[in-house]
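Trainee: pasting a predicted model and its sequence here:
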Amino acid sequence: MTLPTPRLVTVAHGTRHPEGNDVARMISAQAGRRLGGLPTISTYVELCEPSFGGVMASNEHPAVVVPLLLSTGHHVRHDLPSAAAGSLAPVRMARPLGPHPLLAEVMCRNLMAAGARRGDPVVMVAAGSNDPASTHDLAVAGAMLGKRWGAPVRVATVGGLGRRPVDVIAGARAHGRVVIAPYLLAPGHFEQRVRTIAAGLGVSVVGDIIGAHSLVADLVVRRYRALAADSLAA
């Protein structure tokens, strides 16, 4: 019996900023095209429709879910698996996008485009989480960025666990001009916070958010293919 090809379902956090939600849709569309026109649907944990929970509750087609999230946290460990359990058809859940070297590559390119120079001390600023697993993931992401950038990278978080940007930037300034790499997928509240903090501290070089970069779509495709192959072989 030929098993149906799983569709791709992405799930982003969701934001009140429409342009932030558009990033998830663009990433999903790129990934679908690279997968030969595979049907895809972009969903959100909150603040935007369609909700992941609602899509799963009515899902009647095998699916691979790729969280468009940059680290492990409460959503990844609890909310998403709970919602996926309500699906009427088999669902495979991929790991979140980060940490991954492709994301580090995008951040490096964004830093260079913003005017950073190789060797500049980098502070990678993330939204933050109260989940210790997220703290570990952010440390790994910072190490990946440092390896690609060729200089140490310090990690700061706007909220949750971790050190705040004002303290991390103060320490980094002893080693040269500080530049900021936002570890954020989409524009919205946290990007605005990062840029406000940077302006207040006199940091003039701030990379762009990761966004709907082609390498992010490549990563989604990798996540999908790894689990879709398992589903078809089951």
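Mentor: Cool, got the structure.

Trainee: for the rest of this, base every contact and every neighbour count on C-alpha atoms.
Mentor: Fine.

Trainee: just checking, residue 23 touches residue 186?
Mentor: Yes. Shown here, residue 23 and residue 186 form a contact pair, counting by Cα atoms under 8 Å, at 6.1 Å.

Trainee: residues touching the helix or strand hosting residue 32, excluding its own?
Mentor: Residue 32 is part of helix 18-34, with elements assigned from DSSP states H and E. For helix 18-34, contacts defined as Cα atoms under 8 Å, 6 or more residues apart in numbering pick out 8, 10-12, 14-15, 38-42, 48, 68, 185-188, 211-214, 216-218, 220-221.

Trainee: just the buried ones from these?
Mentor: 8, 10-12, 14-15, 39-42, 48, 68, 185-188, 211-213, 216-218, 220-221 (16 or more other Cα atoms under 10 Å).

Trainee: ok so, going back, just the ones in strands from the contacts of helix 18-34, please.
Mentor: 8, 10-12, 40-42 (DSSP state E).

Trainee: out of these, who's nearest residue 81?
Mentor: Nearest to residue 81 out of the ones in strands among the contacts of helix 18-34 is residue 11 (Cα to Cα; 11.8 Å).

Trainee: from residue 196, how far out is the closest one?
Mentor: With distances taken as Cα to Cα, to the nearest Å, residue 11 is found 28 Å from residue 196.

Trainee: next one: residue 35
Mentor: Taken as Cα to Cα, the span from residue 35 to residue 196 is 39 Å.

Trainee: now residue 64
Mentor: When residue 64 is compared with residue 196 (using Cα to Cα), they lie 37 Å apart.

Trainee: got it, and residue 40?
Mentor: Taking Cα to Cα, one finds residue 40 at 35 Å from residue 196.

Trainee: now do residue 220
Mentor: Residue 220 is 31 Å from residue 196, by Cα to Cα.

Trainee: which residue ranges form the strands in this structure?
Mentor: Under the criterion DSSP E, the chain contains strands at 7-12, 40-44, 63-67, 91-93, 122-126, 153-157, 179-183.

Trainee: out of those strands, which is closest to residue 140?
Mentor: Of the strands of the chain, nearest to residue 140 by Cα to Cα is strand 153-157, at 9.9 Å.

Trainee: helices and strands around that closest one, which ones?
Mentor: strand 122-126, helix 132-149, helix 165-172 (3 or more Cα pairs under 8 Å, 6 or more residues apart in numbering; DSSP states H and E).

Trainee: out of these, which is closest to residue 206?
Mentor: Nearest of the helices and strands packed on strand 153-157 (Cα to Cα): strand 122-126, 9.6 Å.

Trainee: that closest one vs strand 153-157, what angle?
Mentor: Strand 122-126 and strand 153-157 are oriented at 30 degrees to each other (axes from the mean of the first three to the mean of the last three Cα atoms, to 10 degrees).

Trainee: below is structure B, check it against A:
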Amino acid sequence: MTDLVPLVIAAHGTRDAQGLAQTRAFADEVRAALPGVHVELGFVELAEPDVAGAVHNALAHIPHAVPSDEPELVVLPLMLNTGGHVNSDIPEFIEAGRDGHRVSYGGPLLPDPRVRQVLEERINTALAPADGPAWRADDTSLVLVGRGALTTRANAEHYRLTRYVGEEVGFAGAFPSFIQVVRPSVPEALTMAVDAGATQILVGPNFLFRGRLRTWLSEQVDAWLETHPGIEVRISDVLGPSPLIAEVFADRYREQVGEPGNGDGAPVYLSGLRLAGRRVLVVGAGHVAERRIPRLLEAGARVRVVAPNAGIRVARLAEQGRVDWQQRGFTDSDVDEAWFVLAASNDPEVNARVSAEAERQRVFCVRSDKSSDGTAYTPATEEAGGITVAVVGHRNPRRSVRVRDELLKALQV
């Protein structure tokens, strides 16, 4: 028994041994991200225990003194999008197992940008595999594969995600597809890509873990290739267990229990930096850097980018002379003379080194992968009517964006 509200992870379930192992490994990552919280894992189908059983098991770990207006148990769906399982099946399991106790039920993982970051990491790995030639994103088309649902919102979210990934990675074209239920199917999307001129295609499964959907995807791609000689296709890996996605899940839990600090604002001193003419170091040149650098340039900063490789947008800024791109790995001396640092590589160990050196030199540093380990946060900002609106949230960047947008609406009245 602890003083912390227990958590039930409501996963889909699979008969695939590797997929089941990945699901259990993810649950362990969530436990590591929430020390002291009792975490149960339950399944909607195909594996045991079911969600109702997991809820029942978690009841034994409810704290004795929970205020009457707060949840005694939190259940979170281990699902990327909304759909029948999220809207109907899991709530029915909760009702069957809760035995009158107060249960707080959270939402799916997307559209948290950290999930998209992991997806893009898997895609970039497939573009430049260790055992084969690298493909340039701007010579490649993306077919992003979703599960497919009877819920329009989930399918629309997949279209939105495809646009984000296509532009952030820099693909020549990006085509949404679905493995089941709705169209376009994977073969249809592959054909669309070829009709648009593609000769090499990266198929990206937006699936959490391995299982029958990933198997079906390989079978569908292989069958399509038999009738399309001369077209090269690669399939990236599933998201898989990921500490970053586990942090998203942990933040979902904190939102439900109102963890101290979460409702009291971010533990920061909100200020503005005058960076005109001052050196700013950006380590990494992927989609996070691409989003942040334009703002730094607008502030007049002298931006130096340190990264072995760069996305199209950062490379273009370097060609235009707007940023100083050092095409190599990070060294501690890169922090010298910097007034502000952004650690935005796709390697957490590199980001940790950058943050540690910035700390040693007393330079404020934002960590894009784990904000709590940096010394500064990047606010959600926008300008309207001569006013810059900046919102800093503690754990929920999506909420910061929503609050910013509502403030902007108020300014425009």
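Mentor: Nice, thanks for sending it over. From a predicted model like this one, the values you see are computed outputs, not experimental measurements.

Trainee: what sits in contact with each of residue 23 and residue 186 of structure 1?
Mentor: Contacts common to residue 23 of structure 1 and residue 186, judged by Cα under 8 Å, 6+ apart, are residue 211.

Trainee: by contact count, what packs against the longest helix along structure 1?
Mentor: When structure 1 is parsed with DSSP state H, its longest helix is helix 214-233. Using 3+ Cα pairs under 8 Å, 6+ apart, the elements in contact with helix 214-233 of structure 1 are helix 18-34, strand 63-67, strand 91-93, helix 101-114.

Trainee: of those, which is nearest residue 153 of structure 1?
Mentor: Comparing these by Cα to Cα, helix 101-114 comes nearest, at 11.2 Å.

Trainee: now the helix holding residue 32 of structure 1: which residue numbers in structure 2?
Mentor: Helix 18-34 of structure 1 corresponds to residues 17-33 in structure 2, going by TM-score structural alignment.

Trainee: mean shift between that stretch and structure 1?
Mentor: In this overlay with structure 1, the average offset of stretch 17-33 of structure 2 from its partner residues is 1.4 Å by mean Cα distance after the TM-score superposition for structure 1.

Trainee: which of the residues in that stretch are buried?
Mentor: 19-20, 22-23, 26-31, 33.

Trainee: now do the same contact list for the residue nearest the centre of structure 1.
Mentor: When Cα atoms, centre = their mean is applied to structure 1, the residue found nearest the centroid is residue 70 (3.2 Å). Neighbouring residues of residue 70 of structure 1 by Cα under 8 Å, 6+ apart: 96-99, 183-185.

Trainee: just put the residues you listed in TSV and tack on distance to residue 141 of structure 1.
Mentor: Listed next are the contacts of residue 70 of structure 1 as TSV, based on distance: Cα to Cα, whole Å:
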residue	distance to residue 141 of structure 1
96	12
97	11
98	7
99	5
183	9
184	12
185	13
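
Trainee: can I get the buried part of these as one ChimeraX selection?
Mentor: Selection of buried members from the contacts of residue 70 of structure 1 for ChimeraX, criterion 16+ other Cα under 10 Å:
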select :96,97,98,99,183,184,185
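
Trainee: mind checking what residue 96 of structure 1 lines up with in structure 2?
Mentor: Match for residue 96 of structure 1 (TM-score structural alignment): residue 108.

Trainee: give the contact list for that match.
Mentor: Counting by Cα under 8 Å, 6+ apart, residue 108 of structure 2 touches 76-82, 86.

Trainee: show me which of those are buried.
Mentor: With burial judged by 16+ other Cα under 10 Å, the buried subset of the contacts of residue 108 of structure 2 is 76-82, 86.

Trainee: quick check: of the residues you listed, which lies closest to residue 315 of structure 2?
Mentor: Minimum distance to residue 315 of structure 2 across those is 31.9 Å, recorded for residue 80 (Cα to Cα).

Trainee: who has more neighbours out of residue 64 and residue 196 of structure 1?
Mentor: The neighbour comparison of residue 64 of structure 1 against residue 196 (other Cα atoms under 10 Å) goes to residue 64, with 25 against 13.

Trainee: which position in structure 2 aligns with the more buried one?
Mentor: The alignment partner of residue 64 of structure 1 in structure 2, by TM-score structural alignment, is residue 74.

Trainee: quick check: its match vs residue 256 of structure 2, distance?
Mentor: Applying Cα to Cα to residue 74 of structure 2 and residue 256 of structure 2 gives a distance of 7 Å.

Trainee: please enumerate the shared neighbours of the two.
Mentor: Joint contacts of residue 74 of structure 2 and residue 256 (Cα under 8 Å, 6+ apart) are 104-106.

Trainee: if you rank those by neighbours, which is first?
Mentor: residue 105 (19 neighbours).

Trainee: which one is that residue nearest to, not counting chain neighbours?
Mentor: Spatial nearest neighbour of residue 105 of structure 2, excluding adjacent residues (Cα to Cα, 6 or more residues apart in numbering): residue 75 at 5.0 Å.

Trainee: what about the one you found, how many neighbours?
Mentor: So residue 75 of structure 2, with other Cα under 10 Å, has 28 neighbours.

Trainee: now the one 10 residues further on
Mentor: Look at residue 85 of structure 2: counted by other Cα under 10 Å, it has 19 neighbours.

Trainee: try residue 192 of structure 1
Mentor: 11.

Trainee: which residue in structure 2 aligns with it?
Mentor: Looks like residue 192 of structure 1 aligns to residue 215 there (TM-score structural alignment).

Trainee: ok, so what distance separates that match from residue 85 of structure 2?
Mentor: Between residue 215 of structure 2 and residue 85 of structure 2 the computed distance is 21 Å (Cα to Cα).

Trainee: likewise for residue 156 of structure 2?
Mentor: Distance from residue 156 of structure 2 to residue 85 of structure 2, by Cα to Cα: 17 Å.

Trainee: counterpart of residue 189 of structure 2 in structure 1?
Mentor: Residue 189 of structure 2 maps onto residue 168 in structure 1, by TM-score structural alignment.

Trainee: please name the nearest non-neighbouring residue to its match.
Mentor: Nearest to residue 168 of structure 1 is residue 156, by Cα to Cα, 6+ apart, at 6.4 Å.

Trainee: what residue in structure 2 is paired with that neighbour?
Mentor: Under TM-score structural alignment, residue 156 of structure 1 pairs with residue 177 in structure 2.
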